[in-house]
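> Predicted model, plus sequence, below.
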Amino acid sequence: MNVSTGGRQLRSRAASAALVCAITLLPSPSYAAPSEPDPQNDKSIEDIHTELNGLYRAAEVATEAYNTADEKASEQTKRLNSLRKDLTRTKSRVDDLHDLAGAAARTQYRGGDLDATGIQLLLGDHPDQALDEASQARQALRNLVNVSESQKTARAELSRQTDAAARKLRELRSSRADKAAAKQKIEEKIAAAERIEAGLKKDQTRKLDQLEKEETQKAKSEWTGPDSSGGRTKATGAAAKAVDFAMAQIGKPYVWGAVGPSSYDCSGLTSTAWAAAGHPIPRTSQAQWQGLTRVSLSSAQPGDLIIYFSDATHVAMYIGGGQIVHAPRPGRTVTTAPAASMPVLGVVRPGA
């Protein structure tokens, strides 16, 4: 081997080795996927707890907004279907009256009498103009034009109402679509929250659990409603059935928009429980707050619904002893909790 060539090879290998060593000694860069949550190691348990609560709270607000929009769209669909059926019947009635009027005109032109039976059948929805005797046929013929005109007016009004209802339904469906899109964005945040919880170290999880237990104990001590001394009023009648139903759902998961039987959201649990007790109530927590009889916190009884937060976006059922049963949030199951564990807006009583 040529000495000059061998020297160049040795120098090249030495340079390569030096480069490898230099790269090895450089600090490794850290890359985080855009969808991954921020590292939690440098955050306090209190900060993590606050972040999680904020994410889940936003999720519940979005859930109730979507449920409300969906409920309104469903009710409007039923109203529109009913109007369309009425409009179809009215159109048929107008057509029959038009045919009858034509027949009457031809008969009178020939100097004859129109069979009263046919007129009776057509005017059956107008008892004030119905025919009791065949001799009333001529009078009915005179009234026929008036009835026909009133039916045309009714058809025009129904047509107007149907068109307005169809426009309203389109608006409600658009609103529901907007709420669904917002809900999807919140679901992405919930996934991030779940990743945060899944990524906590054992000691962080233990501290988080302890923090929640401390909050529970504090909430128990802050309850100023009935049974605050430790006793428990028993439910009776339909309220007892509603409480028993809700308690039987303990352990079932929270799922957005769910009304059972295998999962529930907060208002899905309360509305289904009271329906099972024979007293259907509005579907959403906001509608329950607006539509049910309000009672004072001090007079709350088992079966009553406690509405939480200023925007009425969470609801639970009071079971006595300062306790509630509710579907808390995504990632949790139906459970009992202190009634004062969230900011109370007020109390409503189904069936009152």
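That came through fine. Since the model is a prediction, treat every value here as computed from it, not as a measurement. Numbering: from 1, shown residues only.
> okay, CA-based contacts and neighbour counts for the rest of this
Noted.
> Could you say which helix or strand holds Val64?
Rather than Val, residue 64 is Glu. Applying DSSP states H and E as the criterion places Glu64 in helix 45-110.
> If you could redo that for Ala316, that was the one I meant.
strand 314-320.
> Can you list the helices and strands that the helix or strand hosting Arg206 packs against?
Using DSSP H and E, Arg206 falls within helix 202-222. Counting contacts by 3 or more C-alpha pairs under 8 Å, 6 or more residues apart in numbering; DSSP states H and E, helix 202-222 is packed against helix 45-110, strand 335-338.
> and if we set it to 10 Å?
helix 45-110, helix 137-198, strand 335-338 (3 or more C-alpha pairs under 10 Å, 6 or more residues apart in numbering; DSSP states H and E).
> At which residues are the helices of the stretch 251-352 of the chain located?
Assigned by DSSP state H, counting those that start in this stretch, the stretch 251-352 of the chain shows helices spanning 266-276, 285-291.
> Now do the contacts for the closest residue to Lys234 other than its chain neighbours.
Excluding its sequence neighbours, the residue lying closest to Lys234 (C-alpha to C-alpha, 6 or more residues apart in numbering) is Pro302, at 6.7 Å. Counting by C-alpha atoms under 10 Å, 6 or more residues apart in numbering, Pro302 makes contact with 232-236, 239-240, 242-243, 317-324, 349.
> are any of the residues you listed buried, and which?
Burial by neighbour count, 16 or more other C-alpha atoms under 10 Å: within these this picks out 232, 235, 239-240, 242-243, 317-324, 349.
> Second structure follows, compare the two:
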Amino acid sequence: MSGWIRGRTLATLCVAASAALALPAGTAEAKPKETLSQAKAKLAKLNSQVDHLDNDYNKAKEQWAAADKKLKALKASVKQQRQSWAELRVRVAQMAASAYKNGSNGADIPALVSAKDPQTVLDQMSAFAQLSKNRSTELAQFLNAAQLLQRQQAQAEQGTTDLVQKKNALLAKKKTIEKSVEQQKALVKKLGPAADSGGGDSGPVASNCGGGYHGSATGKARTVLEWAYSKCGTPYLYGGTGPRYDCSGFTMKAYAAAGRTIPRVVPDQYDATTRVTPQSALSPGDLVFFDNLGHVGIYVGGGKFIHSPHTGSYVKIDSLSNPWYSSHYVGAGAL
């Protein structure tokens, strides 16, 4: 190859290399910037996911609390039953001592009643036959007490295992929901005022409630709505039942203010109410459900409802004609 050709080739390669170095890193694979509508759709989807996670989390908390209460009651019963069994054991021991002193059959009984646990007693049931002729009532009580104590101890052990499993499941759900909540917060911050639509509303909205409820509801329904309006502007909190609320915690506490008890989670609140159809038949104070029973609010009249929407938002009034809520409407329920 001539020197002229070699020189020209090298020059070409140098120019190409310089051009490549001048290009910004990653230009060829740069992702298109997310549009406003895409970000809002992403937030709406995330809000829906967290609503359902929140229901699962609240249900898991209920189940854990119920299991914990049951286990405590069972342990108290075991303690009482153990005392009863110990008292009966003393009585049987006295019977055995008397039988032994008088030369009656019962040589194995002293060792039997000295047992420290009911299983030992149950394993040696045949020994009871030697005292059963004249003392059947006392022996039957002792045997029954041993059986009951053994059963309750086994239940308590299983209950402890179940409680640990429920607690671990609860902690796992909590971790999942907290991760999603952080994503919500980041998106709400990114969108700012633009988040205020399509199920992605945000920002303090105390004025949205007009200074309190002034509608036509009476009786308990009015009490429910007056309480709900008094919380307008309160920031949302997943799992919250006061002083900050999630959607079902908000409705539960609103009804509690009127002396009405409703379940904790949205699907259970739906099941506990009587269906109201068509939508035009809604009355102030009825519950309105959305998003495959992931969300709930309280109808206030005029096609509007009050609710605690989601992370980044506040207790506020919304319209059933809002595109997101109208398209995700499930139904309504009255107590």
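Now that the structure is in, tell me what you want to look at. Predicted model only: the values in this text are computed from it and were never measured.
> The helix holding Arg206 of structure 1 to helix 137-198, inter-axis angle?
Going by axes from the mean of the first three to the mean of the last three C-alpha atoms, to 10 degrees, helix 202-222 of structure 1 is angled at 130 degrees with respect to helix 137-198.
> Helix 202-222 of structure 1: how far from the chain's middle?
30 Å (C-alpha atoms, centre = their mean, to the nearest Å).
> Please work out which residues of structure 2 line up with the helix or strand that comes right after it.
Of the helices and strands lying after helix 202-222 of structure 1 in sequence (DSSP H and E), the nearest is helix 237-248. Using TM-score structural alignment, helix 237-248 of structure 1 lines up with residues 219-230 of structure 2.
> what's the mean deviation for that stretch versus structure 1?
Mean deviation of stretch 219-230 of structure 2 relative to structure 1 after superposition (mean C-alpha distance after the TM-score superposition for structure 1): 2.1 Å.
> How about stretch 149-165 of structure 2?
Following the fit onto structure 1, the mean deviation recorded for stretch 149-165 of structure 2 is 2.1 Å by mean C-alpha distance after the TM-score superposition for structure 1.
> Lys79 of structure 2 versus Leu237 of structure 2, what's the distance?
40 Å (C-alpha to C-alpha, to the nearest Å).
> out of the two, which sits in the more crowded spot?
In this view Leu237 of structure 2 and Lys79 are compared by other C-alpha atoms under 10 Å, and Leu237 has more residues nearby, 23 against 15.
> tell me the contacts of the residue nearest to the spatial centre of structure 2?
Of all residues in structure 2, the one closest to the mean position by C-alpha atoms, centre = their mean is Asn58, 1.7 Å from it. Asn58 of structure 2 makes contacts with 52, 64, 170, 173-174, 238-240, 248-249, 264-266, as judged by C-alpha under 10 Å, 6+ apart.
> Out of those residues, which is nearest to Phe289 of structure 2?
Val266 (7.9 Å; C-alpha to C-alpha).
> check contacts around the aligned partner of that closest one in structure 1.
Aligned by TM-score structural alignment, Val266 of structure 2 pairs with Ser285 of structure 1. Counting by C-alpha under 10 Å, 6+ apart, Ser285 of structure 1 touches 64-65, 67-68, 266-268, 270-271, 291, 305-308, 311-316.
> Against Ala193 of structure 1, how distant is Ser285 of structure 1?
24 Å.
> how far away is the closest residue to Ala238 of structure 1 other than its chain neighbours from Tyr109 of structure 1?
Nearest residue to Ala238 of structure 1 in three dimensions, chain neighbours excluded: Ala277, at 5.3 Å (C-alpha to C-alpha, 6+ apart). Ala277 of structure 1 sits 66 Å away from Tyr109 of structure 1, going by C-alpha to C-alpha.
> Same drill for the two, tell me which one is more crowded.
Ala277 (18 against 9).
> just checking, the more buried one touches Thr236?
No - the criterion here is C-alpha atoms under 10 Å, and Ala277 of structure 1 misses it with Thr236 at 11.2 Å.
> and for these two, which residues touch both?
Joint contacts of Ala277 of structure 1 and Thr236 (C-alpha under 10 Å, 6+ apart) are 242-243.
> before we move on, the earlier item: if I take the helix holding Glu64 of structure 1 and helix 202-222, what angle do their directions form?
70 degrees.
> from the chain's centre, how far out does helix 45-110 of structure 1 sit?
Centre to centre, stretch against its chain (C-alpha atoms, centre = their mean), the figure for helix 45-110 of structure 1 is 17 Å.
> after that helix, next one along is what?
By DSSP H and E, the next helix or strand past helix 45-110 of structure 1 is helix 116-122.
> So which elements touch that following helix?
helix 45-110, helix 137-198.
> Which part of structure 2 matches that helix?
Alignment note (TM-score structural alignment): helix 116-122 of structure 1 is unmatched in structure 2.
> Quick check: buried residues in that helix?
Result for helix 116-122 of structure 1 [16+ other C-alpha under 10 Å]: buried residues 116, 119-120.
> Counting neighbours, what do you get for Pro343 of structure 1?
With other C-alpha under 10 Å as criterion, Pro343 of structure 1 counts 12.
> ok, now how distant is it from Ala316 of structure 1?
From Pro343 of structure 1 over to Ala316 of structure 1 (counting by C-alpha to C-alpha), the distance is 12 Å.
> Can you pull the residues that touch both of those two?
The contact sets of Pro343 of structure 1 and Ala316 overlap at 307-308 (C-alpha under 10 Å, 6+ apart).
> Distance check, the match of Val266 of structure 2 against Cys266 of structure 1.
From Ser285 of structure 1 to Cys266 of structure 1 the distance is 8 Å (C-alpha to C-alpha).
> so what sits against both of these two?
64, 313-316.
> Tell me the most packed of those, by neighbour count.
Val315 (31 neighbours).
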